[in-house]
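Q: please find the sequence and the predicted model below.
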Amino acid sequence: MSDAPSTVSQRRVVALLLPAAAAMTSLYQGIQQILLPAQIEAIDATAKISNLGIAATASSVAAVIGLLAGGAISDRTWGRWGRRTPSLVVAAIVSAVLALAMGASSALGPLVFFYSALWFSANYYQGALTAILPDRISVERRGVGSAVLALAIPIGVVIGVNVAAQTSRPVAYAVLAGLFLMGMAALVLFAPEPAAPPRPRAAERLKIDVVAGVLGFVASFRSRDFALAFVSRALMFFSVFTVSGYTYYILQDHIGVEALPGRNLQHGVSTLVTIQMVLCLLSAAVGGWLADRWRRPKLFVGASAIGMAFALAVPIISPTWPAMIVLEVFLGLFFGAYLAVDLALMSLVLPDRESEGRDMAILAVATSAPQILAPLIAAAMIGLFGYPFLFVFGAATALLSGIVVFFIKSVR
């Protein structure tokens, strides 16, 4: 936690992290789940799977760079506005502008460009935002803070996919951009950071040493538990993104539009995502409280990952609309419990207190890095083996994620 005294209660900081993170998630998911696949299909329906893979891969590279930059640069920021606030404000404004530009794109080139730029700026924002957890929240309340950030995910997903499904494309992009700005504004205005004086180690911070910076990132992985947490998290999000990134096309081509209620593809996607996220919300609320009470975050994270592996086996057995509903029910329960405790566990394995923002950003890369490879892997698997193999891969990586986390020694 930052050494700077805070004039704002931790309870208020935690409460206002919720709208800031939820608005960010609504932007991500409204675009990823509905708006982007629909735009790509409208441009070239015959090449939609490969084009979605290209767009997702390009944007994910930008996202990883943005996450690292947001954490590291906000670590190096000081002044009357605090360490994280300048990054949050600039990144949110840039993201809103890019979202509007993306909504106006009708050709693949500009769409991929604006999508990648948006993912850089939004992930830069995320890198600074997640650093608030170790920066301003004490270890004793870290579980509650993690649970609030976890609750923001299902809330944001439900808002994002329903805005995207129920409104026209330009309106959806405008609403999501506006929500992003409002979430940021609520946090920085009503839970302002204390002034951040330069740290002794950062007196020469304007003279950026690129080599030293790279070595600093690599040094974090000398911590065994940090490295294991990174691997476990990366495996989990390989599982999540490989399947969820193609939900739109799974329903369209594998389950079949004629099998969906009302034969409405966009409503089918929003229904599945809403079911998962409502249950995720309930599970996260209970999971965060229990993890703080029992102080066993590793057990919660590992068991939840293994539970997700079994849930992902359901559509392999029965590729039907009811099976997809069953999948989303169990994914919601297990993923909610996972998310409620995941960030708390991550924050407890950070190796360097003075580089918490950088190290949290590195762990956040374990969320975004799979997005680089998942679209390519998914597209290849669909082409070679068909849609069912997506679920096989997802189940296997979730199971491995749960196994790896139990090898962390410093956390129960």
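A: Okay, I see it. As the structure is a prediction and not an experimental result, all values here were calculated from the model.

Q: going forward, measure contacts between C-alpha atoms and count neighbours the same way
A: Will do.

Q: residue 401: neighbour count?
A: 30 (other Cα atoms under 10 Å).

Q: surely it is in contact with residue 232?
A: Yes - contact criterion Cα atoms under 8 Å: residue 401 and residue 232 qualify, at 4.4 Å.

Q: separation between residue 3 and residue 137?
A: 11 Å (Cα to Cα, to the nearest Å).

Q: ok, those two, which is more surrounded?
A: Neighbour count, other Cα under 10 Å: between residue 3 and residue 137, residue 137 has more, with 22 against 10.

Q: can you name the residues that contact the more buried one?
A: Counting by Cα atoms under 8 Å, 6 or more residues apart in numbering, residue 137 touches 1, 10, 14, 145.

Q: one more structure, for comparison:
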Amino acid sequence: MTSNADVTNADERLPWRLVVSLVIGPASWLLPHQGAIATLLPQKISEIDPVNKVPLVMMFSTVAMIVALFSNIALGACSDRTRTRFGKRKPWIIGCSILSCLVLLIYSRAETIPVMLAWWCVYEFVVNGVAAAIVAQLSDRVPARWRGTASSAYGLGQTIGGQAGILVAAQFLGDVTLGVEVFAAIALIGGVVSALLAGERSNLHEPVAPFSKRELVTMSMFPTRNATDFYKTLAARFLLVVGSSMVSNYMLYILQDYLGLDQAGAQRLLSVNSSITLIIGLVCCLGAGPLADRIGRPKQLAVATTGMIAVGALVPFVFPTPAGLIVFSIIVGIATGANSSLIQTISVIVLPNPEAAAKDLGFLNLANTLGGVGASFVAASVIGQFGYGAVFVAQAVVVLLSSALFYSIKRVR
């Protein structure tokens, strides 16, 4: 019937080609995305309008969230219904990767805030088509016994993309246009390689409901049956992204305005912190998924690692120095690396209907888009009222709430 049926009866060996593609795929779209949104976008905005840079970053995040909100769900649902001799995920990954590259090249030459905003929204739309199709493969094609390991691969790609994106972007603070062009090439090459390596086969034999108004409504609806843990996971992921992004979205300004570093000093520390977080995150990500497979308790591990972020957040608040921020990066690197695989494992387990995996994972990915906007809004408000130091305290409170929500999930141990 569907890919999930194939998974149920499939060879129980670990699908290595798919696992490797689950590293390359997330890294190839997230590296350009994070490098641009966390570093190059704020840098370009500060060059054009330094006075209004903080509210402008918040505005970009808000508008982009609205676009991504629609795109992730709509393109995910379209991917679920796609029937071709290349499968249902491969065409979307390759097509949207090509479009992402082209849009980034155009965006790199934008010279005004309105033009930047317009092309950034187009980019958010197409890149979410890549993201939705890649993550759905965890539900489609991975046997249950290897889900933690495959989620580690996916989380590894996320960690590489998220941290290496910032690290690479830091090298282009003096030439934002060239940096975005490099990211465009990564988006294209990585996306295509990932899709081809995954080895997805024809799904022309899979039945699909005739398209109708009722089917259109179903494609766009939140799940309603057996979905309590699904929504707890959504809320927990949302708060975790809010907490994590509150600091990362404003890291460049924190280094310059909170620690008092000049651009060269900020660039050096940004590179050091990103390298630390990347290396530690990779190690912890690789270990967390197989450990969860072995002991069968991904939820308990996620509760502990999420709580660690709260501890780490208080270090630069108490010690507002480069050393304090490095300690923060070490602790957060451990927690974020582990969470990148653990939370993906939890997300697949709580899906109410695996046949609508891309659509429902798209709804869960709302946590990323809504969380990014929520982070910008909360951080901008906290910074405006209390200064940059207070954003670390706010981060600690928010991630503790996330940890509590993960603990309340019933279907996962």
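A: Sure thing, it's come through. It should be emphasised that the depicted structure is a prediction, and the values quoted were computed from it without experimental measurement.

Q: just to revisit the earlier point, which of the contacts of residue 137 of structure 1 are buried?
A: The neighbour count (16 or more other Cα atoms under 10 Å) marks 10, 14, 145 as buried among those.

Q: map the second one across to structure 2 for me.
A: Taking TM-score structural alignment as the alignment basis, one finds that residue 14 of structure 1 is matched in structure 2 by residue 19.

Q: three-state assignment of that match?
A: For residue 19 of structure 2, the assignment made with DSSP: H, G, I helix; E, B strand; the rest coil gives helix.

Q: wait, it sits on residue 153?
A: Yes - with contact defined as Cα under 8 Å, residue 19 of structure 2 counts as touching residue 153 (5.9 Å).

Q: what residues are shared contacts of the two?
A: Contacts common to residue 19 of structure 2 and residue 153, judged by Cα under 8 Å, 6+ apart, are absent.

Q: now for the match of residue 14 of structure 1: which residues touch it?
A: Contacts of residue 19 of structure 2 by Cα under 8 Å, 6+ apart are 150, 153, 154, 198.

Q: what residues of stretch 190-201 of structure 2 count as buried?
A: 190, 191, 192, 193, 194, 195, 196, 197, 198, 200.

Q: residue range for that stretch in structure 1?
A: With TM-score structural alignment as the criterion, stretch 190-201 of structure 2 aligns to 183-194.

Q: if we look at that stretch, which residues are touching it?
A: 4-8, 12-13, 16-17, 19-24, 80-85, 88-89, 92.

Q: which of those are buried?
A: Buried, going by 16+ other Cα under 10 Å: 13, 16-17, 19-24, 82-85, 88, 92, out of the contacts of stretch 183-194 of structure 1.

Q: so which of these belong to helices?
A: Applying DSSP state H to these, the entries found in helices are 13, 16, 17, 19, 20, 21, 22, 23, 24, 85, 88, 92.

Q: export the residues you listed to CSV and append columns for distance to residue 373 of structure 1.
A: What follows is those, written out as CSV (distance: Cα to Cα, whole Å):
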residue, distance to residue 373 of structure 1
13, 35
16, 33
17, 30
19, 30
20, 28
21, 25
22, 25
23, 26
24, 22
85, 32
88, 27
92, 26
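
Q: closest to the centroid, which residue in structure 1?
A: residue 367 (6.1 Å; Cα atoms, centre = their mean).

Q: tell me if I am right that it is in a strand.
A: No - counting by three-state DSSP, residue 367 of structure 1 is located in no strand; its state is helix.

Q: doesn't residue 232 make contact with it?
A: No - look at residue 367 of structure 1 against residue 232 with Cα under 8 Å: they stay out of range, at 10.3 Å.

Q: can you classify residue 284 of structure 2 by secondary structure?
A: Applying three-state DSSP: residue 284 of structure 2 is helix.

Q: that one: neighbour count?
A: Counted with other Cα under 10 Å, residue 284 of structure 2 comes out at 23.

Q: how about the one 3 residues further on?
A: Residues within reach of residue 287 of structure 2, counting by other Cα under 10 Å, total 17.

Q: contacts only, for residue 319 of structure 1.
A: Counted by Cα under 8 Å, 6+ apart, residue 319 of structure 1 has contacts 254, 255, 388.
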